[in-house]
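[1] Got a predicted structure here, sequence first:
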Amino acid sequence: MKIGLMQEQTLKMKMTQELQQAITLLQYSSVDLLSYIQELTMENPLIEVRETYSSPYRKSSSKSDKQSFIENSFEEKPSLREHLRNQLIDFSMTTNDRACLDLLINALDANGYLKDNLVDLARIVNVSEELLESKLYMLQSLEPAGVGARSLQECILLQLRRLPIRNELAETIILDHFRSFAEKSWKDLAKKLNVSIIEIQEIQHEIKKLEPRPGLKFESDESTYVTPDMIVRKTNNELQVIYNDELIPQLLFNQTLEPAILNTMDSETKDFYSKKLTQGRWLQRAIEQRKETMLNVMKVIIQKQHEYFLYGKSLLKPLTLKDIAEALDIHESTVSRTVKDKFIQTPHGLVSMKSFFSNKLDEESGEVSSASVKMKLMEMVNSEDKKKPLSDQKIANELKSRYGINISRRTVTKYREQLNISSSAIRKQY
């Protein structure tokens, strides 16, 4: 056995702090990027920020704003909590009663439902469960009808009881036979209540006019609007991508000092100035690099999904992060960071940048994406005979005969559930 020394040459890339920060910057949403820039301005006196009207932290109400960005911002509306509190202003209540109502209002979720247990909530304000429940009934008497419900069943019942002409049969069905009604066990239900299936069908039509999530029509407390990072425009069948420069604030960077001032600095102050100067220059380069990378990725997406942008969502093709990475000769993780938390205004609406990526179903199906199949599935369900709705197996058969898409019944079931489409038994109308 011989013992000897071997020399091996290896090449390793050391990731600098600036490179790490640039990678982090790339995956930031516009809101996160703005927050990060504002933090840097607090510690770097050389950087100043001039915010634009499109800043994610500002509510724009100017009528002269650019139309392309106005159409993506929702009109400012009161939140559900504000709306409820406004209705209570003129009520004469004790401090304890108001504290109970305030607790209940704060406990509502975005849908307007109360998911917390009353026993646990009562302990917070140190009152009895009975008192808190009486205040819940008061909350449930406010607008919108159905607010404060603890379940879908209670939400529907609260709204039925508010109708100008009350339907006793509908209230009885929802109160005592909700599960049978929801699962469409209507033959047994009709027999039990001594009514016709047609009467139950009519009740279903009335209930469909109600609002299952009454809180959603109000502005969220957490966010005001979504503004696109980029816009894809179609002009004479030509597609153009525009970066929303006004979403990111303009940086005013003081890169020079008078020689007289520099000469008066001690070495420690000069070192501080040099570091902040380097940090400011890096930030400018990193923001420009982020913009360039986003535009490059989006341009390739447009090339790959050309038919989608021109003609609609049903023509979305299979596309992976690897496809974009290979086209741009960059790492797949770079593409992943680029599309994270970014939004694009397309001719077909505002969408997440991630939504352009969809895997191919299988080799037998050809160039068809799962998103495209879901779109076709939804169209088939929307146009079906409601008296004889399509079963999952029939949908699979139709997809194969109409479009040459070969997928199993179980895959259809999975896609249907992801689209929140009920089974054929529940979709059936009499």
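    Nice, I can see it.
[2] Please make it C-alpha for all contacts and neighbour counts, starting now.
    Fine.
[3] number of nearby residues for L216?
    The local packing count at L216 equals 15, with neighbours defined by other C-alpha atoms under 10 Å.
[4] and L252, what does it touch?
    L252 makes contact with 47-50 under the criterion C-alpha atoms under 8 Å, 6 or more residues apart in numbering.
[5] can you do 7 Å?
    For L252, the set of contacting residues under the criterion of C-alpha atoms under 7 Å, 6 or more residues apart in numbering consists of 47-49.
[6] Would it be right to say that it lies in a helix?
    No. With DSSP: H, G, I helix; E, B strand; the rest coil as the criterion, L252 is strand rather than part of a helix.
[7] In three-state terms, label K234 for me.
    State at K234, reduced to three classes by three-state DSSP: strand.
[8] That one and L310: what is the separation?
    K234 sits at a distance of 7 Å from L310 (criterion: C-alpha to C-alpha, to the nearest Å).
[9] Grab the nearest non-local neighbour of the residue positioned nearest the centre of the chain.
    Averaging the C-alpha coordinates of the chain gives a centre point, and the residue nearest to it by C-alpha atoms, centre = their mean is S352 (8.1 Å). The spatial neighbour of S352 that comes closest, neighbours along the chain excluded (C-alpha to C-alpha, 6 or more residues apart in numbering), is F343 at 4.5 Å.
[10] and the one you found, how many residues sit next to it?
    As a burial measure, the neighbour count of F343 was computed by other C-alpha under 10 Å and equals 21.
[11] Can you name the residues that contact it?
    With contact set as C-alpha under 7 Å, 6+ apart, F343 has these partners: 228-230, 350-353.
[12] Next one for the comparison:
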Amino acid sequence: MAIGPRLDLRHAQSLVMTPQLRQAIKLLQSSNLEVIAFVEEELERNPLLERDERPDGPPADAHAGREPAAPPPAPADSFESSTAAALPPEGDAPLDIRDWSNVYDDEAPRGGRADFDEDARGIEALAAERPRSLREELGEQLRLTFADPMDRMIGAQLIALLDAAGRLPAPDAAIAAALGCAEARVARIRARMQRFEPVGMFCRSLGECLAVQLAERDRLDPAMAALLRNLEMLARRDMRGLMRACGVDAEDLADMVAELRRLDPKPGAGFDAVPAPSLVPDVLMRPAPIRSGEAGEWLLELNPETLPRVLVNRGFHARALVAASREERAFLSERFQAANWLVKSLEQRANTILKVAAEIVRRQDGFFRHGVAHLRPLILRDVAEAVEMHESTVSRVTANKYIATPRGNFELKYFFTTAIGGTGGETFSAEAIRHRIRSMVAAETPDDILSDDAIVAALRREGVDIARRTVAKYREALRIPSSVQRKREKAVPA
């Protein structure tokens, strides 16, 4: 055997993911906000890309100098005479990002106001009124309550130490040592500031917070004080133990618990909370007009608010190539290809979302017509086979995508649920079973609390073959207490 270097030729196949392919996959699984942010970055980076600011449905002469628009994406397959997906007419197409049709010559007339009308309001009227923060509200009450500068300084320190819930975790002794004053003075000022609006601030525990609010309402009697000392028993729903500790009967305890529920356990949480961003659905769904003798259909379209509208400036690209150097030509060619790739990827993403959503709506038609009890078992492979895509593609499409339906906004992944077998060979959706368990528990009476075994027996009478441990898992996922805890809770209505 000869030992030495050799040169061999071999043929092999391998899958190479280009940066453009990776970016297209990332766009597919990104939410509409992430896609808009990415397009904004591309608009700043690529001089051949421009935002399409034309209004929907422009007049015919507004397209002078531009290539004719391509037809909108083809509607998804019809839903076997029960559901249909459609896009708006060409003039109202929600997606103006097509491969070659949305390139234009920038010498074409641009839109704008012909009368040069401007807003005549003053700048003070344009600025939105900023709501006052919690510390600003407390600071104003501090200045109106205390006249002594030292008291105001102590109060300002207490306001600065508040947490998001309105609690004051630092002890009076530590605050007094830091400010060089008497601890009794800090305690006196803190007790007075606890009556500031909202009442119950500057407390160190939940019990103290509730006690301050009850004292403000003149409801802090010995029985209520005993209830506040035994809040852990209330958390365990040990109503019989609470009746013994407070020395009251069931009716009085129910009134006391109802009084506690009307209080605010975190009085400072509602001031500076950032409002949750509104959910913008990617797909809009509405019922189609009902034809005589036929079942109603569904119409699906992409939400135009979630579709970035960009154009490729072909005229600028052609003029720039005339006087460009070799390096500049290479740069322009690369940017031109990137711009065309972006509009093509956005169009493909939109069509894929619409196609997958249409198949989901077709399969879950019973849910949209009759509710969650009619939700069918569905897995990614079922949709992937129907739309002729890979399961990973369907998984990316349904991630962070929402659909607006007559029953509310839902994430597309919500409609994928595992199957639970039935006694007669039929399968049931796990989400529908969870909904059934919630309904059964909600319909309980204090004298008839259902155990997990009783729930299993009731479901099996309805044809669902389910194990007790599965019922317990679903119940815990729904945050439903055990039958023992529910019996304690419903023994004393509150």
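    That came in fine, so what should we check first? Quick caveat, the model's predicted, so the values are computed rather than measured.
[13] one step back: can you tell me what the residue nearest to S352 of the first structure aligns to in the second structure?
    Residue mapping for F343 of the first structure onto the second structure gives Y402, with TM-score structural alignment as the criterion.
[14] what does Q393 of the first structure give?
    In the second structure, the residue matched to Q393 of the first structure (TM-score structural alignment) is D453.
[15] Same question for K192 of the first structure.
    Using TM-score structural alignment, K192 of the first structure lines up with A245 in the second structure.
[16] Helix or strand for that match, just tell me which one.
    helix 239-246 (DSSP states H and E).
[17] now the following helix or strand past that helix against helix 239-246, angle please.
    Past helix 239-246 of the second structure, heading to the C-terminal end, the next element that is a helix or strand (DSSP H and E) is helix 250-261. Between the axis of helix 250-261 of the second structure and that of helix 239-246 there is an angle of 90 degrees, by axes from the mean of the first three to the mean of the last three C-alpha atoms, to 10 degrees.
[18] in the first structure, which spans are strands?
    Counting by DSSP state E, the segments of the first structure that form strands are 47-50, 230-235, 238-243, 250-253, 343-346, 349-352.
[19] Please identify the deepest-packed of those strands.
    strand 343-346 (a mean of 22; mean count of other C-alpha atoms under 10 Å).
[20] Mean deviation, it versus the second structure?
    Taking mean C-alpha distance after the TM-score superposition for the first structure, the mean distance separating strand 343-346 of the first structure from the aligned residues in the second structure is 1.2 Å.
[21] if I line the two up, what does the residue nearest to the centre of the first structure land on in the second structure?
    Residue correspondence, TM-score structural alignment: S352 of the first structure in this structure matches E411 in the second structure.
[22] swap in Q303 of the first structure?
    Checking with TM-score structural alignment, Q303 of the first structure has R362 as its match.
[23] Any idea how many residues pack against its match?
    Counted with other C-alpha under 10 Å, the burial measure for R362 of the second structure works out to 21 neighbours.
[24] go on, the one 3 residues further on?
    By the criterion of other C-alpha under 10 Å, D365 of the second structure has 20 neighbours.
[25] One more: R54 of the second structure?
    R54 of the second structure has 12 neighbouring residues, counting by other C-alpha under 10 Å.
[26] same check, this time on K317 of the first structure
    The tally of other residues near K317 of the first structure (other C-alpha under 10 Å) stands at 23.
[27] so what's it closest to, chain neighbours aside?
    With C-alpha to C-alpha, 6+ apart as the criterion, K317 of the first structure has its nearest non-adjacent residue at 5.2 Å, and that residue is S369.
[28] Help me confirm that the one you found comes into contact with L361.
    Yes. Here S369 of the first structure reaches L361: they are 6.2 Å apart, a contact under C-alpha atoms under 7 Å.
[29] quick one, which of these two is more surrounded?
    With neighbours defined as other C-alpha under 10 Å, S369 of the first structure and L361 compare such that S369 has more, 22 against 19.
[30] what does that one align to in the second structure?
    Under the alignment (TM-score structural alignment), S369 of the first structure maps onto S429.
[31] and its match, what does it touch?
    With C-alpha under 7 Å, 6+ apart as the criterion, the residues that contact S429 of the second structure are 375-377, 417-420.
[32] now those residues in TSV, with distance to L354 of the second structure?
    What follows is the contacts of S429 of the second structure, written out as TSV (distance: C-alpha to C-alpha, whole Å):
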residue	distance to L354 of the second structure
L375	21
R376	20
P377	21
T417	20
T418	23
A419	25
I420	29
